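>>> One predicted model, sequence on top.
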Amino acid sequence: MTDRVREFFEMGGYALYVWPAWGLALVILGGLALAAQRARRAARSALADVERT
C-alpha cells in the first residue's frame, strides 16, 4: 500500500512538474475566487448607493 501511495505522489517521475502545476492552479483559482468575491461586494455596495438616491 505504501509503495502505491509513494508511486502516486511521484507521478511516474514527473512529480517535479505535476505538483507545482497543481499548486499554481490552486493559487490562481483561489485568487480568482477572492477577486470575484470582492467585485461582488463592491457591486452590491454600489447598487445599495444607487437605490438610496
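Perfect, I can see it now.

>>> okay, CA-based contacts and neighbour counts for the rest of this
Noted.

>>> Check what contacts stretch 16-30 and list those residues.
Applying C-alpha atoms under 8 Å, 6 or more residues apart in numbering, the contact partners of stretch 16-30 are M11.

>>> same thing but at 10 Å, please
The contact list for stretch 16-30 (C-alpha atoms under 10 Å, 6 or more residues apart in numbering) reads 9-11, 15, 31-36.

>>> and here's the other structure:
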Amino acid sequence: MDPNMSTPAPMRPEPQKKNNTWLIAGGAFAFLCCCCLIFLVVAYQYGDQILKAFGQG
C-alpha cells in the first residue's frame, strides 16, 4: 500500500490508471442512464396531456 493513501480505498483496490478510466466510463454511463430515466418519466407523466392536446387539435 502506498504511504500517500493512508485512508482506506473505496471498495475496489485498483491502480490509479484503471481507476481513472473506470471513473470516466462510469460517469458517462450514469449520465446516459439518468438522461434516459428522466426522458421516460417525462414521457410517462406528460404523455396523456400530449395525446389529449393532439386529440383536441
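Done, it's in. None of the values given here were measured: they were computed from a predicted structure.

>>> related to what we said a few turns ago, in CSV, list the contacts of stretch 16-30 of structure 1 along with secondary structure and distance to E51 of structure 1.
Output for the contacts of stretch 16-30 of structure 1, formatted as CSV (DSSP: H, G, I helix; E, B strand; the rest coil; distance: C-alpha to C-alpha, whole Å):
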residue, secondary structure, distance to E51 of structure 1
F9, helix, 54
E10, helix, 56
M11, helix, 55
A15, helix, 53
G31, helix, 30
L32, helix, 28
A33, helix, 27
L34, helix, 26
A35, helix, 24
A36, helix, 22
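
>>> farthest pair in those residues?
Farthest apart among the contacts of stretch 16-30 of structure 1 by C-alpha to C-alpha are E10 and A36. That separation is 34.2 Å.
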